[in-house]
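Visitor: sharing a model that was predicted from the sequence below.
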Amino acid sequence: MSRTSHALAALAALALTLTGCTSTADDKTLPADLPAAQTLLADGAKAMAEVKSAHFVIDVNGKISGLTLKRAEGDLTQAGSAQGTASIEQFGTAIEAQFVIVGTDLWLKAATGGFQKLPLAAAATVYDPSAILDPNRGVAKLLTSIKTATTKAKETVDGKETYKIQVEPDPVVLAALIPGVGAGVTGDIWLDATSKQLVKGVFTIPAKGSDPAGTVTVTFTKYNDPVTISAP
């Protein structure tokens, strides 16, 4: 496999990841009208475990060591299938690609040429895309591993009433979703006030070596909308 194809394979798998928390930490003093983070995150984990499909967008700002992904957008299912577009930065150049994942197969299509079929295992060391909506491994798992959490506010995000929760994710669990991250990551997540599904997550990645701090933003919409994903 060429270096570009290998990078794109890693990208397509990574593009399906992200985001994100039941909290084991107690809230600090809260305004009377804000629910405790522990309760919200427990409800969020339950809600995310029941999701069958979703539309996602991932945006990476800054240079994050070990993370070449710059942007990804697409649809995915609890069964692990996914399709969409993604962009990585390789040797200072942005590479755009379309991807389709069905079962253990990955198809990639760069700016020129048709789809190239690759084994999904080529990207397994970066991320297992079948995990994102898996109740035992994906977002629901992340939502049960937050080290500390505090409900900060009730805000409107993309027209939805949400609760904003400041979190410190477990670095081991988060590293499976954002390769290259270590300790010290902090973030905010927004859970739908009614459904408790994850609407948005913003994670700040600490500076590392010559790389300054960066952020990874993930948004989810169209929960449980009908999605048909098939091999190209």
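Guide: Right, received. Where do you want to start? Source: prediction; values computed, not measured. Numbering: from 1, shown residues only.

Visitor: please make it C-alpha for all contacts and neighbour counts, starting now.
Guide: Noted.

Visitor: just the strands in the chain please.
Guide: For the chain, the strands defined by DSSP state E cover 53-61, 69-77, 82-90, 93-102, 105-109, 116-119, 148-157, 160-168, 186-192, 198-205, 214-221.

Visitor: nearest to residue 36, out of those strands?
Guide: With distances scored as Cα to Cα, the stretch of these nearest to residue 36 is strand 148-157 (6.2 Å).

Visitor: against which helices or strands is that closest one packed?
Guide: helix 37-49, strand 160-168 (3 or more Cα pairs under 8 Å, 6 or more residues apart in numbering; DSSP states H and E).

Visitor: nearest to residue 186, of those?
Guide: For residue 186, the closest of the helices and strands packed on strand 148-157 is strand 160-168, at 4.8 Å, according to Cα to Cα.

Visitor: and the angle for the closest one with helix 37-49?
Guide: Between strand 160-168 and helix 37-49, the angle comes out at 110 degrees (axes from the mean of the first three to the mean of the last three Cα atoms, to 10 degrees).

Visitor: which parts of strand 160-168 are buried?
Guide: Of all the residues in strand 160-168, those buried under the rule 16 or more other Cα atoms under 10 Å are 161-168.

Visitor: report the angle between that strand and strand 148-157.
Guide: Here strand 160-168 points in a direction 150 degrees away from that of strand 148-157 (the same axes, to 10 degrees).

Visitor: and strand 160-168, how far from the chain's centre?
Guide: Taking the mean C-alpha point of strand 160-168 and that of its whole chain, the gap between them comes to 16 Å (Cα atoms, centre = their mean, to the nearest Å).

Visitor: the structure to be compared is supplied as follows:
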Amino acid sequence: MKRWSRAAVVAVSAVAATALVLTGCSGSNKGAGGGSSSPANGDAASTVKQAADVMAKVTGMHVSLTVQGSVPNLAVTKLDGDVSNTPQTVATGTATLVVGKNPVDSKFVFVDGHLYSDVADPGKYADYGNGASIYDVSTLLDPNRGLAKLLSNLQNPKVVGSEQINGIPTTKISGTSSADDITTLAGARLSPKDAQNTPTTVWIASDGSYHLVKIEISPVQNGTVTMTMSDWGKQVTATKPA
């Protein structure tokens, strides 16, 4: 049998060790990333911009709104409904409002620019004009006033994680919003102190659709408005209540 020199043995061992290290690194990278980047490393500004572009084209959806704490001049504490804006804004659903000091459950219909609700007398609808005294649902899908505008104007966006919302994978992004955008969307008039740099967090679908799945804004200390969206593209029909 041919005897190997000590130098040859050392050389072969070094080559084998190097191969193992390289193989290990390759396997580790594949397992960790699978060829795609983590949401935490994504471009927050680009993601928000794409979400704003998509939101501006959404013609209908389901929305659930909840209010935690106390938000000035906002009567609604919970809303669950459907809204579409083609050919005109139409919405139907239920809402809980604070009347005096008591929560009151009601139904609402938005059609022909007017919000009708039975909050004052269950089963009997009254005309509340544009609905601003309750909640102006027409702002949501308005590209110039609603969710699309808020996304377009979101300041200092930063990816802070990822989360499943109702089975949809999302990228969670934090930022701040202006007083005008928050006042329009939340329907709350803010004091100059509260209006500065309103904390805003958005959850944007990471499945390639860039749908806005959830948004949380804190217009005042100890007051939070949360909206969760689904059924994008839904067409809603309604008739004026008798």
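Guide: Sure thing, it's come through. A quick note: this is a predicted structure, and the numbers were derived from the prediction, not measured.

Visitor: superposing both, give me the TM-score.
Guide: Here the TM-score for the pair of chains, by TM-score structural alignment, normalised by the length of structure 1, is 0.76; 197 aligned residues with a Cα RMSD of 2.3 Å.

Visitor: any chance of a markdown table for the buried residues of strand 160-168 of structure 1, columns distance to residue 134 of structure 1?
Guide: Written out in a markdown table, the entries for the buried residues of strand 160-168 of structure 1 read as follows (distance: Cα to Cα, whole Å):
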| residue | distance to residue 134 of structure 1 |
| --- | --- |
| 161 | 26 |
| 162 | 23 |
| 163 | 23 |
| 164 | 24 |
| 165 | 23 |
| 166 | 24 |
| 167 | 21 |
| 168 | 22 |
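
Visitor: re the thing from before, okay if I get the strands of structure 1 as JSON lines plus distance to residue 178 of structure 1?
Guide: Conversion of the strands of structure 1 to JSON lines gives the following (distance: least, Cα to Cα, whole Å):
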{"stretch": "strand 53-61", "distance to residue 178 of structure 1": "11"}
{"stretch": "strand 69-77", "distance to residue 178 of structure 1": "10"}
{"stretch": "strand 82-90", "distance to residue 178 of structure 1": "14"}
{"stretch": "strand 93-102", "distance to residue 178 of structure 1": "19"}
{"stretch": "strand 105-109", "distance to residue 178 of structure 1": "20"}
{"stretch": "strand 116-119", "distance to residue 178 of structure 1": "21"}
{"stretch": "strand 148-157", "distance to residue 178 of structure 1": "19"}
{"stretch": "strand 160-168", "distance to residue 178 of structure 1": "14"}
{"stretch": "strand 186-192", "distance to residue 178 of structure 1": "13"}
{"stretch": "strand 198-205", "distance to residue 178 of structure 1": "10"}
{"stretch": "strand 214-221", "distance to residue 178 of structure 1": "9"}
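
Visitor: looking at the ones you listed, which is nearest to residue 33 of structure 1?
Guide: The stretch from the strands of structure 1 with the least distance to residue 33 of structure 1 (Cα to Cα) is strand 148-157; that distance is 9.1 Å.

Visitor: compared with structure 2, how much does the closest one deviate?
Guide: Here the mean offset of strand 148-157 of structure 1 against structure 2 after fitting is 1.5 Å, by mean Cα distance after the TM-score superposition for structure 1.

Visitor: buried sites along that strand?
Guide: 148-155.

Visitor: residues in structure 2 aligned with it?
Guide: Residues 156-165 of structure 2 are where strand 148-157 of structure 1 lands when matched by TM-score structural alignment.

Visitor: which residues are in contact with that stretch?
Guide: With contact meaning Cα atoms under 8 Å, 6 or more residues apart in numbering, stretch 156-165 of structure 2 is reached by 39-45, 48, 169-176, 203, 213-214.

Visitor: run the last query once more with 7 Å
Guide: Counting by Cα atoms under 7 Å, 6 or more residues apart in numbering, the neighbours of stretch 156-165 of structure 2 from elsewhere in the structure are 39-40, 44-45, 169-176.

Visitor: do stretch 221-228 of structure 2 as well
Guide: Looking at what lies outside stretch 221-228 of structure 2 - Cα under 7 Å, 6+ apart - the contacts are 63-71, 213-218.

Visitor: same thing but at 10 Å, please
Guide: By Cα atoms under 10 Å, 6 or more residues apart in numbering, the list of residues contacting stretch 221-228 of structure 2 from outside reads 62-72, 77-80, 165-166, 185-186, 194, 198-203, 212-219.

Visitor: and these, which are buried?
Guide: With neighbours counted using 16+ other Cα under 10 Å, the contacts of stretch 221-228 of structure 2 contain these buried positions: 62-67, 70-71, 77-80, 165, 185-186, 198-203, 212-219.

Visitor: before we move on, the earlier item: closest to residue 137 of structure 1 out of the strands of structure 1?
Guide: strand 69-77 (13.7 Å).
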